[in-house]
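Visitor: Below is the structure, and that's it, no one-letter string:
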């Protein structure tokens, strides 16, 4: 289709993680295994929390939603990548690319907000244990979740609409396994200053403000725990935060490297590794991090497996 003197691109080529044909089978198997492990783990957490009435608390309410978001997060990109490798095609339509961008931003934002809500939950539980049930009410949890989805939808829609107005002329090849903001902007022949400004300003605020809230929550938690007289009490208090803190470090450490750096500092290799980490590896590890360090989750999962065993007999 002609647009002035330019040919408007109607599809993009995703080269994936390697352009070498002999590595495609290995990449397919590796990503399929990671996807299945992550999907099974996150769905098991949702099932275990839903079936165990002892886990119907704010902490596990947010954890079950985090698991749902992580499952959707990987499902937004990995199945398409696996299908492309299986069919030996590398193309994705412009509409499909924009759809991927919308859901990736939406679900990354939800991860961000849910981790913040979980940090606040731990802060209230440790600093105000007697008022915990009053502060962390069902109304507040529901309002927090609804508000998070609303802001995340607005943010993802903003970037998707800004991207939709751009022209793509000759270049349409990305050395990535999914459509993402930064590499797609680099292919545009339009003026992308507004897009980049929105990534740094709006995207920066949406990442920075929740991250600061998490830091403030943990600062108060550390101060409160240091006042606990017994070493066992300190260890118990810190153990309730260890899983969450590990996931926070994994998530923010990778996502800030991709989105909050100037475009001149980006390279395909570094961005691909970081994208795989926060898009596939972190959602896969989350169930293990929360289950291996949490006795209540272990017990709930044990009940799920014992129930399945009794039904199969």
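Guide: All right, it came through fine. Computed from a predicted model, the values in this text were never measured in an experiment.

Visitor: from here on, contacts and neighbour counts on C-alpha atoms
Guide: OK.

Visitor: roughly how far apart are residue 119 and residue 247?
Guide: 11 Å (C-alpha to C-alpha, to the nearest Å).

Visitor: of those two, who's got more company?
Guide: Residue environment comparison for residue 119 versus residue 247 gives the larger neighbour count to residue 119, 26 against 18, counting by other C-alpha atoms under 10 Å.

Visitor: mind listing the helices for the stretch 51-200 of the chain?
Guide: Along the stretch 51-200 of the chain, the stretches classed as helices by DSSP state H, counting those that start in this stretch are 58-75, 78-87, 94-127, 132-135, 138-164, 181-187, 193-198.

Visitor: same for whichever helix or strand comes after the last one, what does it pack against?
Guide: If you walk from helix 193-198 toward the C-terminus, the next helix or strand you reach (DSSP states H and E) is helix 204-226. Here helix 204-226 touches helix 94-127, helix 231-259, going by 3 or more C-alpha pairs under 8 Å, 6 or more residues apart in numbering; DSSP states H and E.

Visitor: Go again with 6 Å.
Guide: For helix 204-226, the elements it packs on are helix 94-127, judged by 3 or more C-alpha pairs under 6 Å, 6 or more residues apart in numbering; DSSP states H and E.

Visitor: Just the buried positions in the helix it packs on, please.
Guide: Neighbour counts over helix 94-127 (16 or more other C-alpha atoms under 10 Å) mark 94, 97-98, 100-127 as buried.

Visitor: got it, and stretch 40-50?
Guide: 41-46, 48-50.

Visitor: any residues touching that stretch, and which ones?
Guide: By C-alpha atoms under 6 Å, 6 or more residues apart in numbering, the residues outside stretch 40-50 that reach it are 55, 64, 67, 287, 300-301.

Visitor: try stretch 118-125
Guide: Outside stretch 118-125, the residues that reach it (C-alpha under 6 Å, 6+ apart) are 132, 214, 217, 221.

Visitor: chain center to it, what's the gap?
Guide: Its chain's average C-alpha position is 20 Å from that of stretch 118-125, according to C-alpha atoms, centre = their mean, to the nearest Å.

Visitor: Identify the residue spatially nearest to residue 238, adjacent ones excluded.
Guide: residue 225 (7.6 Å; C-alpha to C-alpha, 6 or more residues apart in numbering).

Visitor: Check it against this one:
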């Protein structure tokens, strides 16, 4: 482990450039751990924050980055069972684009032995997003059918595997034949190429129209109305993204005739207690499946910390398949 007294962090300036800065390594308080960061995840929330559309809470770190993997370097009190030297991945309250980061101990996951720290950095945000929205908010259970929009994203590639491993059936959409095939290999029963086909017609021909129990909608806009048509009676639609726009025209008759539930959330709106409970559930139900190799993170590319802006721009294009990461391992000696 590094014994430096300063951390290095990435600062994105004027939405156009990134520079590396140093300051004192933070000290963990009660219930917290200091992580020597190996890798940090890039998330769409970072892009929105950079553009001023998703401001960080007042008590959050001004440094970007919501998830990391690395080695526990120091601990506060009451962090049992974590200890110095443990390999962990963690959800953070900002501060992930750095060589060192503070995280709540109850928002950490011990890295399974079959995963590298690079792979582990792809876990926290996606696991929490899928668990809290698909399994908790939408109540998805074995035997049900899930439509995973944004299937090739970091959330999508992990969420598909989670739903299949928990006994569900998953269908998805993608923008190329290659991506469609990749999602089938992850376990999707059917994948529709939205660039070549009308989604309603294609799902109808495949026998899924009106038979989707849960939709994780990362698109919003006009896609939300499509979700109404595809949903089964008592279907649940959880909207967590607005890549297709913030406004949608929906048919209220479909809403009440099918007894649909339309809801949404953001992780920053989850209480600390809800996040903690979600991580307890994830450790119980999902981490063992990861340790067995039944759920594996998909990494698209890893960038150096100084290329944080380039990594965010790569996410903006939507051409990636899987997770985009930052390598935060910097020699501070």
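Guide: Great, that's in hand. Since the model is a prediction, treat every value here as computed from it, not as a measurement.

Visitor: After superposition, what is the TM-score?
Guide: Put the two chains on top of each other and the TM-score (TM-score structural alignment, normalised by the length of structure 1) is 0.26; 143 aligned residues with a C-alpha RMSD of 6.7 Å.

Visitor: Tell me where structure 2 has helices.
Guide: When assigned using DSSP state H, the helices of structure 2 occupy the ranges 44-50, 117-120, 124-130, 154-165, 177-186, 199-205, 222-230, 252-257, 272-285, 287-291, 308-317.

Visitor: Could you identify which of those is most buried?
Guide: helix 154-165 (a mean of 25; mean count of other C-alpha atoms under 10 Å).

Visitor: for that one, packing partners?
Guide: The elements that helix 154-165 of structure 2 packs onto, with contact taken as 3+ C-alpha pairs under 6 Å, 6+ apart, do not include any helix or strand.

Visitor: That one to helix 177-186, inter-axis angle?
Guide: Between the direction of helix 154-165 of structure 2 and that of helix 177-186, the angle (axes from the mean of the first three to the mean of the last three C-alpha atoms, to 10 degrees) works out to 40 degrees.

Visitor: any idea of the angle helix 154-165 of structure 2 forms with helix 272-285?
Guide: Note on geometry: by the same axes, to 10 degrees, helix 154-165 of structure 2 and helix 272-285 are set 50 degrees apart in direction.

Visitor: coming back round to it: which one of the contacts of stretch 40-50 of structure 1 sits closest to residue 87 of structure 1?
Guide: The shortest separation between residue 87 of structure 1 and any of those is 29.8 Å, and it belongs to residue 67 (by C-alpha to C-alpha).

Visitor: so where does the residue nearest to the closest one when sequence neighbours are not counted fall, helix or strand?
Guide: With sequence-adjacent residues excluded and distances taken as C-alpha to C-alpha, 6+ apart, residue 67 of structure 1 is closest to residue 42, at 4.8 Å. When secondary structure is defined using DSSP H and E, the element that contains residue 42 of structure 1 is helix 21-51.

Visitor: Go ahead and measure how far that helix is from the middle of the chain.
Guide: Distance, stretch centre to chain centre, for helix 21-51 of structure 1: 15 Å (C-alpha atoms, centre = their mean).

Visitor: Buried among the contacts of stretch 40-50 of structure 1? Make that a PyMOL selection.
Guide: For selection in PyMOL, the members of the contacts of stretch 40-50 of structure 1 meeting the burial criterion (16+ other C-alpha under 10 Å) are listed in this command:
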select buried, resi 55+64+67+287+300+301
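
Visitor: In a markdown table, list the contacts of stretch 40-50 of structure 1 along with distance to residue 156 of structure 1.
Guide: Converted to a markdown table, these look like this (distance: C-alpha to C-alpha, whole Å):
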| residue | distance to residue 156 of structure 1 |
| --- | --- |
| 55 | 32 |
| 64 | 22 |
| 67 | 20 |
| 287 | 26 |
| 300 | 35 |
| 301 | 34 |
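
Visitor: Dump the contacts of stretch 118-125 of structure 1 into a markdown table; add neighbour count and distance to residue 147 of structure 1 as well.
Guide: A markdown table is the format used below for those (neighbours: other C-alpha atoms under 10 Å; distance: C-alpha to C-alpha, whole Å):
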| residue | neighbour count | distance to residue 147 of structure 1 |
| --- | --- | --- |
| 132 | 17 | 21 |
| 214 | 20 | 17 |
| 217 | 20 | 20 |
| 221 | 22 | 25 |
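
Visitor: Farthest-apart pair in these, please.
Guide: Among the contacts of stretch 118-125 of structure 1, 132 and 214 lie farthest apart (C-alpha to C-alpha), at 17.9 Å.

Visitor: Ignoring the adjacent residues along the chain, who's closest to residue 38 of structure 1?
Guide: Beyond its immediate neighbours in the sequence, the residue positioned closest to residue 38 of structure 1 (C-alpha to C-alpha, 6+ apart) is residue 284, lying 3.8 Å away.

Visitor: so the one you found touches residue 39, yeah?
Guide: No: Residue 284 of structure 1 lies out of contact with residue 39 (C-alpha atoms under 6 Å); the separation is 7.4 Å.
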